[in-house]
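Asks: Below is the sequence, then the predicted model.
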Amino acid sequence: MFPDGTGPSANPAGDRHERRIRSFQPRRSRVTAAQRDALLRLWPEWGVEIDGDRRLDLDELFDTLPPGSPVVLEIGFGMGEATVRMAADDPATGILAADVHTPGQGNLLGQAEREGLSNVRVANGDAIILLREMLDPGSLAGIRVFFPDPWPKKRHHKRRIIQPEFVELAASRLRPGGLLHCATDWEPYAEQMLQVLTDCPALENTQPDGGFAPRPDFRPLTRFERQGLDKGHVVRDLLFRRLP
């Protein structure tokens, strides 16, 4: 689909680093002309292949920000509308947005360029490989996992990203005080998330009652979320802080 070296790879890590059941499938269909143009032009500068072969220097990656600027990892950004809004509202924070949806990658890059944002980078591939192989412990100010696939059938629960092993890994990449922020509109998954996050000894719930959090102002209300609310869905936010 893309000339060599100018766009995201279909499977950047290959089979070198990961043999677990994956919770995603790369999707490259229905890329519009505008999305393709953004990928061809901007991927070499703003794109990151999650190949698992190197450690990222976040100061170098976000070279448009002052050294030591906070960086937040967003796992799964859809078409990127909320990512762009969060980046625009907080230009001093770098957002490393990871997904495998090629149209969404192109859409996010194009929107970021149109908004004149310099604090967004797009990562292509498996976020677990990114966390484990490419990010240093304590390097992130936050991790966001908004509306991950709930895999509602019981036999598919093992595919859910919020599992004890993932949460332990994610917590290790947060700096002290960093936030792990999850959101879902699937109530059974919300309950599982709350239990798994509560059980992680490296994290503490920001809510004194140990429950769900109100939606913080910095998380935009997306079109997808608004549609769910119109259908009577209950959206749950979970905000857990990395302990010293």
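Replies: Yes, it's here.

Asks: can we go C-alpha only for contacts and neighbour counts from here?
Replies: OK.

Asks: counting contacts, what elements does the strand ranked longest in the chain pack onto?
Replies: Longest strand in the chain by number of residues (criterion: DSSP state E): strand 174-184. In terms of contacts (3 or more CA pairs under 8 Å, 6 or more residues apart in numbering; DSSP states H and E), strand 174-184 is packed against strand 140-146, strand 236-242.

Asks: got the contact list for it?
Replies: Strand 174-184 is touched from outside by 137-148, 170-171, 190, 235-244, with contacts defined as CA atoms under 8 Å, 6 or more residues apart in numbering.

Asks: Then stretch 125-145?
Replies: By CA under 8 Å, 6+ apart, stretch 125-145 touches 11-13, 17-18, 26, 49-56, 70-76, 98-100, 166, 169-170, 172-183.

Asks: another one to put next to it:
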Amino acid sequence: MTTVDRPLRIVRTYHPRRGRLSGRHFDALERLAERYAFVPGEPVDVLEIGSGMGEATAQMAAADPGRRYLAVEVHTPGVANLLALIERQRLTNLRVAAVDAIELLREEIPAASLAAVHVFFPDPWPKSRHHKRRLIVPERVALLRERLRPGGLLHCATDDAGYAQAMLETLDADPGLTNRFGGFAPRPDHRPVTKFELRAVRAGRPAFDLMYERSEAEGPA
């Protein structure tokens, strides 16, 4: 039984939505899902949680061919679009997993194995009663940190100012992470600007980047 076959034992950090598939997206899923799917046991250097439609992920993987990327996304059209991008750009260092990221981290990603984790524009769950569903909360940050190798990077970005401040406080409080910039990070050139981010900026919601290194050297907690 696979991770997606079992009932989830955790609070979901995403809206489970399928979305409507266009003809080309349906074709991409039919032809490419097995070819570019993550196989448990495969080595991963960079994990991206919530790759959206995949344009930024494909661009980063193409610019960084020496590292192996894994994109985790549960929105079916986004998965399909990324599969098509992988084929079109002939990317050999990018795989896709359409599963819950927390389950995958717990069960399939070894401790101290990742060079980087990207969490770009996760659901902010703005209502107070839903804050427990946020990805960047202490217990999930501890899991992310444990999967990073010493010196590995946790890079988050959000356009929600309230969530940005909560992220900063949560990440600063983790004893095994060190803030590279002592606060919010300058926007790095290697993180592509997505259509989603452009819409947010035009609406007056600039992005906040946070970059933290796993600082402990003695191994996984």
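Replies: Yep, that arrived. Every value quoted in this text rests on a predicted model; they were computed, and no experiment measured them.

Asks: And the TM-score, once the two are fitted together?
Replies: The TM-score (TM-score structural alignment, normalised by the length of the second structure) is 0.92; 215 aligned residues with a CA RMSD of 1.6 Å.

Asks: before we move on, the earlier item: would you write a ChimeraX line that selects the buried entries of the contacts of strand 174-184 of the first structure?
Replies: In ChimeraX syntax, the buried subset of these is picked out as below (16 or more other CA atoms under 10 Å):
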select :139,140,141,142,143,144,145,146,147,148,170,171,190,235,236,237,238,239,240,241,242
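
Asks: The residue nearest the centre of the first structure and residue 147 of the first structure: what is the separation?
Replies: Centroid check for the first structure by CA atoms, centre = their mean gives residue 75 as the closest residue, at 1.5 Å. Here residue 75 of the first structure is placed at a distance of 10 Å from residue 147 of the first structure (CA to CA, to the nearest Å).

Asks: number of nearby residues for residue 227 of the first structure?
Replies: 11 (other CA atoms under 10 Å).

Asks: ok, now which ones touch residue 190 of the first structure?
Replies: Applying CA under 8 Å, 6+ apart, the residues near residue 190 of the first structure are 183-184, 236.

Asks: swap the cut-off to 7 Å and go again
Replies: Each residue near residue 190 of the first structure by CA atoms under 7 Å, 6 or more residues apart in numbering is listed here: 184, 236.

Asks: Translate it into the numbering of the second structure.
Replies: Using TM-score structural alignment as the criterion, residue 190 of the first structure maps onto residue 164 of the second structure.

Asks: Have a look at how far, on average, the host helix or strand of its match is from the first structure.
Replies: Assigned by DSSP states H and E, residue 164 of the second structure belongs to helix 161-173. Superposed on the first structure, helix 161-173 of the second structure shows a mean distance to its aligned partners of 0.6 Å (mean CA distance after the TM-score superposition for the first structure).

Asks: Tell me which helix or strand comes right after that helix.
Replies: Counting by DSSP H and E, the element that comes right after helix 161-173 of the second structure along the chain is strand 177-179.

Asks: so that next one aligns onto which residues of the first structure?
Replies: Against the first structure, strand 177-179 of the second structure falls on residues 203-205 (TM-score structural alignment).

Asks: one step back: in the helix holding residue 164 of the second structure, what's buried?
Replies: Buried residues in helix 161-173 of the second structure (16+ other CA under 10 Å): 163-164, 167-168, 171-172.

Asks: quick one on the thing from earlier: just checking the distance from the longest strand of the first structure to the centre of its chain.
Replies: 11 Å (CA atoms, centre = their mean, to the nearest Å).

Asks: swap in stretch 107-122 of the first structure?
Replies: Distance, centroid of stretch 107-122 of the first structure to centroid of chain: 15 Å (CA atoms, centre = their mean).

Asks: Can you list the neighbours in contact with it?
Replies: 35, 38, 42, 46-48, 62, 64, 79-80, 84, 87-88, 91, 93-98, 105.

Asks: The same query, at a cut-off of 6 Å, please.
Replies: Stretch 107-122 of the first structure is touched from outside by 35, 38, 46-47, 79-80, 94-98, with contacts defined as CA atoms under 6 Å, 6 or more residues apart in numbering.

Asks: Out of the residues you listed, which two sit at the greatest distance?
Replies: Taking CA to CA, the two most distant members of the contacts of stretch 107-122 of the first structure are 35 and 94; they sit 22.0 Å apart.

Asks: The two: which is more packed in?
Replies: Under the neighbour definition other CA under 10 Å, residue 35 of the first structure and residue 94 were set side by side, and residue 94 has more, 26 against 20.

Asks: which one in the first structure is aligned with residue 38 of the second structure?
Replies: Aligned partner of residue 38 of the second structure by TM-score structural alignment: residue 48.

Asks: That match should be in a helix, yeah?
Replies: No - using DSSP: H, G, I helix; E, B strand; the rest coil, the assignment for residue 48 of the first structure is strand, not a helix.
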